[in-house]
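In: predicted model follows, preceded by the sequence.
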Amino acid sequence: VFNSSLKYVSVFDLWQILKANFFATTIFVLFVVFLHGIIGFPRSIFILDWGICLGLTGGVRLVARVFRERVGFSKQKKTKRVLIIGAGEAGILVLRECRRNPHINLNIIGFIDDSPAKRNLRIHGVKVLGTRKDIPFIVEKYQVEEIIIAIPSAKGEVIRDIISCCQIPEVKIKIVPSLHKIISGELEIKLREVRPEDLLGRETVKIDEKEVSSYIKGKCVLITGAGGSIGSELTRQVASFLPSQLILLDYNENDVYFLSVELRQRYPQVSFKEIIGDVKDISLLKHIFSKFRPQIVFHSAAFKHVPLMETNPSSAVKNNIISTRNLIYASEHYGVESFVFISTDKAVNPTSIMGATKRIAEMLLQAKAKRSRTKFMAVRFGNVLGSKGSVVPLFKKQIEEGGPVTVTHPEAERYFMSVKEAVELVLQASAMGKGGEVFILDMGQPIKILDLAKDLITLSGLKPYTDIPIEFIGLRAGEKLSEELFLNIEKDKATRHNKIYIAQPDEFNPSLLRQKIKELERLSNLMAEDKIIEKIKEILPHYNNSFR
């Protein structure tokens, strides 16, 4: 009892005080009974003794805490008026943290909770003022300056709905960290702005770290496109599993340089080799494979911008198909154990050159896997939130410039996942792979691009349409309204990981495929764009380029 801090007295301390006083009163009773007997001794004295001792030991601590919280709070020159969304454990923890640390300068004026049972309840003296639909009215009535979302388990659609209810200029929105971080006591440090990935609301991915470590540790790993969004995160996560050597191949020297500096500081025990060059350079590939003998290859280098590839089909063929073919041949020739190709949902029933070239690259891997000791596999997923050149950085830039924010179509929707989650699942799928698989990552539900734009505007403290206009520019060449994860003729097969599936491949003639790819290579060297399109249609009868 006396070792507890007056500063942080809590219900637990009260329970300890109750037990200590009960024990002391029991000793007192026994002492009186055995020494003086109970006759002639007022029995009420025992109750009075227990009550007085409890009042003194517990009351002093309670007064000290109340004095500290109230006086400390009143000394603050200016506090922000804050509304907490979520009157559960996380919300209560935020309230307690604010009261224990007055220097945070947050004045909690109320809770928001959708549970009817909590309406008008008071939690530690703070009232539950209404539901999320009441937020605009409550913000105006109580002059709220900041909103804290304290629902760590909330799904993406709940977070997005809350954001849509908070479209109030000059009101900042923050969010508490995930539940495991709250439990570990990192709340004050990690309370932060709402990030785009919070809008996804996806559960934390759990991978078999032992299996992935066994797959990577002590091996030589080559990553192409190492400086890109996927490639750089792949490099970071692969490095964390301590390969013997990590080869970073990319043509962008600045990206590779800064990534290398970061990794060498974090993982001094790993040997890094930075190679600046083009993945299409056959002589460079031969040099890398003959000198370093990589055991695992992650091929993430690709041209990915749909509109640009529509006007540059020759470049798309060379970079996405021919370079992949050359890497496949080099990997087999030099005895690579595992080759992992990073694919895209745009390869499914493609309407774009970019998607078609990625699907043909998938087919190359599937054809080679049938007669090779190397485990060739592909991992297919949708958009990575916040990657270079993607919609989120574009929207943020447009918002910073005052708009307009440009959206292709009001009904356009895409699958999204964070780069960290995507790479974790890529590593898990790669470790499970036997060769020949096209793995599909569970992307959750697609999100409307328009909703994402409105949410990002709101998170910037502005109001959609009023402060920042939104313009519809129409679908660009090669773009779809919505993406798919499986071909019409493919069937999905579950794996032992609940977020990873396998697409059952369609049948095709491998030798005919190789022959047509040679013709594609010749046509791309001649820059014969119309004939390239015709040849792609021969390879992929389901390719629909009507949007070109």
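Out: The structure has been received and is ready for your questions. Numbers count the residues shown, from 1 in each chain.
In: please count neighbours and contacts with C-alpha atoms only from this point.
Out: Fine.
In: quick one: N107 and I84, what's the gap?
Out: Between N107 and I84 the distance is 10 Å, computed by CA to CA, to the nearest Å.
In: ditto for S153
Out: Per CA to CA, S153 is found 15 Å from I84.
In: ok, the two, which is more surrounded?
Out: I84 (25 against 14; other CA atoms under 10 Å).
In: in a strand, the more buried one, correct?
Out: Yes. Counting by DSSP: H, G, I helix; E, B strand; the rest coil, I84 is found in a strand.
In: wouldn't it be in contact with I151 here?
Out: No. Applying CA atoms under 8 Å as the test, I84 and I151 come out as separate, 9.6 Å apart.
In: which residues do the two both contact?
Out: Counting by CA atoms under 8 Å, 6 or more residues apart in numbering, the residues touching both I84 and I151 are G91.
In: thought V340 was touching A369?
Out: No. Look at V340 against A369 with CA under 8 Å: they stay out of range, at 11.5 Å.
In: what's around P116, how many residues?
Out: 10.
In: could you measure from it over to S315?
Out: P116 is 59 Å from S315, by CA to CA.
In: check L520 too.
Out: Distance, L520 to S315, using CA to CA: 11 Å.
In: so those two - more neighbours on which side?
Out: For L520 versus S315, neighbours defined as other CA under 10 Å are more numerous around L520 (24 against 18).
In: check which helix or strand the more buried one maps to.
Out: Assigned by DSSP states H and E, L520 falls within helix 510-526.
In: pretty sure V1 is touching K19, no?
Out: No. The pair V1 / K19 is not scored as a contact, 9.6 Å apart, by CA under 8 Å.
In: find residues that contact each of V340 and A369.
Out: Any residue near both V340 and A369 by CA under 8 Å, 6+ apart counts here, and that gives 376-377.
In: the more surrounded of the two?
Out: Neighbour count, other CA under 10 Å: between V340 and A369, V340 has more, with 26 against 21.
In: quick one: the residue minimising distance to the centre of the chain and R202, what's the gap?
Out: Taking CA atoms, centre = their mean, the centroid of the chain lies closest to S418, which sits 3.6 Å from it. Computed as CA to CA, the S418 to R202 distance reads 9 Å.
In: check G59 too.
Out: 45 Å.
In: compare these two and say which is more crowded by neighbours.
Out: R202 (17 against 14).
In: just list the residues touching R373, thanks.
Out: 332, 335, 337.
In: pretty sure it sits in a strand.
Out: No. With three-state DSSP as the criterion, R373 is located in coil rather than a strand.
In: separation between it and S343?
Out: For R373, the distance to S343 equals 22 Å [CA to CA].
In: which strands and helices sit next to the helix or strand where V66 lies?
Out: Assigned by DSSP H and E, V66 falls within helix 44-74. Helix 44-74 is packed against helix 11-35, helix 89-100, with contacts defined by 3 or more CA pairs under 8 Å, 6 or more residues apart in numbering; DSSP states H and E.
In: and for the spatially closest residue to T79 that is not a sequence neighbour, the neighbour number?
Out: In this structure, T79 finds its nearest non-sequential neighbour in N105, 4.5 Å apart by CA to CA, 6 or more residues apart in numbering. Close neighbours of N105, defined as other CA under 10 Å, add up to 17.
In: check it against this one:
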Amino acid sequence: MNYSKRTGILVAIDLGMVWLSVYFAFYFSYKSSIPADQVQLWLLYGAISSIVSTAFMFLFKLYNRIWQYASVGELISMTKTVAVSSLVSYLATNAISAQPVSFTIALHTAETMLLLLGGSRFVWRVFCDKFGGKRQAHGADEPKKALIVGAGSCGTLFAKELKSNEAYDTMPFAFVDDDPYKQKLQVYGLPVLGGREQIPAIVEKHGIDEVIIAMPSVSKTQITDIINICKQTKARLKIIPHLQEIIAGKTTLNQVRDVQVEDLLGRDPIKTDLDGIANYVEDKIVLVTGAGGSIGSELCRQIAPFRPRKLLLLGHGENSIYTIEMEMRRLAPELELETVIADVQDRTRLEEMFSQHRPQVVFHAAAHKHVPLMERNPSEAVKNNVFGTKNVAECADQFQAERFVLISTDKAVNPTSVMGTTKRIAEMFIQSLDKQSQTKFVAVRFGNVLGSRGSVIPRFKEQIQRGGPVTVTHPEMVRYFMTIPEAVQLVIQAGAFAKGGEVFILDMGAPVKIYDLAADLIRLSGFEPNVDINIEFTGMREGEKLYEELLTNEEGITSTMHDRIFIGKPMNINRTELEFEIRKLERVLGKGQQEIREVLKHLVPTYSNVS
């Protein structure tokens, strides 16, 4: 129904209610039929009340409101309209008529008008809530039961949305809330059955299908605590986005999503020193190598808001570079971008690029990182991770870049893999180069990042989608985890602290057992581990170890101004000796794997996987 037709019908109904209100006021005032000498006054008062009330209904925009969603605000507006229009009608009638309307009749008219006009609208709202929204189907189409965690404003708004929106196949059943004053009461017609500790019992007793966490403003630590309680149930977990995402416009209140592994880390948002970052990035030419990879592409996204003069996206794979270029042109159309297809092993190409663009800040993220693959192809790990880093670092020194930040890994500490050993050599090389260069060379070391290409999470998700089994190498294997945006934000922040030669270590929180991670992912997907989907152990792969470390024995640790970033004491590395050993490494590249491993062992004595 269009606006004009809807308004016409409402005006006609309201006019009828106004006339009834005036009639009842006269009728009950005289306790019988209206006396003949009062009929003319009744008709005059009714006509004036109709005109004045309709005018004020339009003036207060009551015909512009959707009464299906009426609340206290609409009730107040209706009360104002009735009060003002009744007073004006009473005064106008008495000014025109020789026979005045009694104040009692005017008061009864106002009371009845408020009852009929306001009451009819709220009856309509109750009807819509009860019958006009989503109808509960039966049998196979019966909606899922949802338990909402949090009976605050967000939870109640979401419950209302679930009730009224037919797009959802879920109906709210009850709330849980830790506030003792809300427990055993009802909110929006739904009972508050207890606090978070009662969630498993409530789910079991009432056959809850989904648990929806509607607490977007609480800390991630509290969210993780609630998720850990919910994991004890078979209900599917969902969460309303964080309040910051809603305020920033990245998502809306109604875009409920499945709980993800990232929510289990329980770390509050990172606090960034924006001024410190802006000082070394703003209006600078910034180069990101490996810009098409997981870390490199996120670096590009997070660097863009700091307004670099130009952002250079360097990568070997044309498709991945094209993808991040298109994304950056959409996200930051005003930013000057330059895409560079180049291999970091090609020194001539790198010198050409550095000479042309003169980058002032370099983030070196290009690397081979897959541990078992590099075990089987050690020469490629050496070429990319050692000589590729050497080429980029020496070009940064030659063309006087201000800062060089190497993305390293916890696998470089007491390495048991070729990949970790090559990253350790890369760290050692930039530390030795820093001593004689005007460029500030630093490395940033962190553990696994959730969701990066080739990491365990996407593989687990793929296995779950196929119905299992989910494969874990060893029941006791643990790893440090961090989200990609978290890691990159800290990498950029660490660059602001660079004085030269440091290895920055990121606080990764508590290590996570891989078996627990697999089990959590299965539960978050709505299945029971080892019941619906099995977890199988395949044995440790070549180059892997049960746990990772963030510091070598020689490195002490000191704090920085950031509570999540620490500094490993710079190593005393002889540049000449290191260069000699690296040349030996270059000579054995064309030979067998054993020769390469022996030279790696000589370069990094803590490398312990020599076969």
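Out: Sure thing, it's come through. Given the structure is predicted, the values throughout are model-derived calculations rather than measurements.
In: so after superposing, what's the score?
Out: Overlay of the two chains. TM-score (TM-score structural alignment, normalised by the length of structure 1): 0.85; 529 aligned residues with a CA RMSD of 3.5 Å.
In: got the contact list for the helix holding L520 of structure 1?
Out: Contacts of helix 510-526 of structure 1 (CA under 8 Å, 6+ apart): 313-315, 317-318, 322, 364, 367, 529, 531-532, 535-536, 539.
In: show me what contacts the aligned partner of L259 of structure 1 in structure 2?
Out: Taking TM-score structural alignment, the alignment pairs L259 of structure 1 with I324 from structure 2. Contact partners of I324 of structure 2, counting by CA under 8 Å, 6+ apart, are 291-292, 297.
In: out of those, who's nearest D14 of structure 2?
Out: S297 (61.4 Å; CA to CA).
In: give me the aligned partner of the closest one over in structure 1.
Out: With TM-score structural alignment as the criterion, S297 of structure 2 matches S232.
In: state the distance from that match to L285 of structure 1.
Out: 20 Å.
In: for structure 2, longest helix please?
Out: helix 3-29 (DSSP state H).
In: what is the corresponding segment of structure 1 for that helix?
Out: Helix 3-29 of structure 2 lines up with nothing in structure 1 when matched by TM-score structural alignment.
In: which parts of that helix are buried?
Out: Of all the residues in helix 3-29 of structure 2, those buried under the rule 16 or more other CA atoms under 10 Å are 11, 14-15, 17-27.
In: still on that earlier bit, and in structure 1, which of the contacts of I324 of structure 2 remain?
Out: Counting by both residues aligned by TM-score structural alignment, their matches' CA atoms under 8 Å, the members of the contacts of I324 of structure 2 that carry over to structure 1 are 292, 297.
In: identify, from the contacts of I324 of structure 2, the entry nearest to M540 of structure 2.
Out: G292 (29.6 Å).
In: and the residue nearest to the centre of structure 1, what does it touch?
Out: Contacts of S418 of structure 1 (CA under 8 Å, 6+ apart): 197, 384-386.
In: cool, M377 of structure 1 as well?
Out: Per CA under 8 Å, 6+ apart, neighbours of M377 of structure 1: 338-341, 365-366, 369, 430, 433, 435-439.
In: out of these, name the ones that lie in helices.
Out: Using DSSP H, those in helices are 365-366, 369, 430.
In: what's P393 of structure 1 aligned with over in structure 2?
Out: P393 of structure 1 maps onto P458 in structure 2, by TM-score structural alignment.
In: so its match belongs to a helix, correct?
Out: Yes. According to three-state DSSP, P458 of structure 2 belongs to a helix.
In: from N319 of structure 2, how far off is it?
Out: Applying CA to CA to P458 of structure 2 and N319 of structure 2 gives a distance of 20 Å.
In: higher neighbour count, those two?
Out: A direct count of neighbours by other CA under 10 Å for P458 of structure 2 and N319 places P458 higher, at 14 against 11.
In: would you confirm that the more buried one contacts G451?
Out: Yes. Judged on CA under 8 Å, P458 of structure 2 makes contact with G451 at a distance of 6.0 Å.
In: need the overlap of contacts for these two.
Out: With CA under 8 Å, 6+ apart as the test, P458 of structure 2 and G451 reach no residue in common.
In: where exactly do the helices run in the stretch 151-300 of structure 1?
Out: With DSSP state H, counting those that start in this stretch as the criterion, the stretch 151-300 of structure 1 has helices at 156-165, 179-183, 187-190, 209-216, 229-240, 253-266, 282-292.
In: residue contacts, L312 of structure 2?
Out: L312 of structure 2 sits next to 285-288, 337-340 when contact means CA under 8 Å, 6+ apart.
In: residues near Q428 of structure 1, how many?
Out: Q428 of structure 1, neighbours per other CA under 10 Å, totals 20.
In: go on, I247 of structure 2?
Out: 11.
In: on that earlier part again, sort out for me which of the contacts of helix 510-526 of structure 1 are in helices.
Out: Reading helices off the contacts of helix 510-526 of structure 1 with DSSP H, I get 313-315, 364, 367, 529, 531-532, 535-536, 539.
In: between those, which is nearest L485 of structure 1?
Out: Of those, the one sitting nearest to L485 of structure 1 (CA to CA) turns out to be L364, at 18.8 Å.
In: translate the closest one into the numbering of structure 2.
Out: In structure 2, L364 of structure 1 lands on F429 (TM-score structural alignment).
In: cool, D455 of structure 1 as well?
Out: D455 of structure 1 maps onto D520 in structure 2, with residues paired by TM-score structural alignment.
In: just checking, E69 of structure 1 touches R99?
Out: Yes. Contact criterion CA under 8 Å: E69 of structure 1 and R99 qualify, at 5.9 Å.
In: who's more crowded, the two?
Out: Neighbours were counted for E69 of structure 1 and for R99 using other CA under 10 Å; R99 has more, 22 against 17.
In: distance-wise, check D283 of structure 2 relative to V361 of structure 2.
Out: 11 Å.
In: and Y547 of structure 2, by the same measure?
Out: 33 Å.
In: compare those two (neighbour count), which wins?
Out: For the pair Y547 of structure 2 and V361, the greater number of neighbours falls to V361 (25 against 14), based on other CA under 10 Å.
In: structure 1: which residue goes with the more buried one?
Out: V361 of structure 2 maps onto I296 in structure 1, by TM-score structural alignment.
In: what's the answer for K584 of structure 2, then?
Out: That one, K584 of structure 2, aligns with E519 by TM-score structural alignment.
In: and for that match, the neighbour number?
Out: Using other CA under 10 Å: E519 of structure 1 sits among 15 other residues.
In: hmm, back to that, of the ones in helices among the contacts of M377 of structure 1, which is the most crowded?
Out: In these, the most neighbours by other CA under 10 Å go to S430, 27 neighbours.
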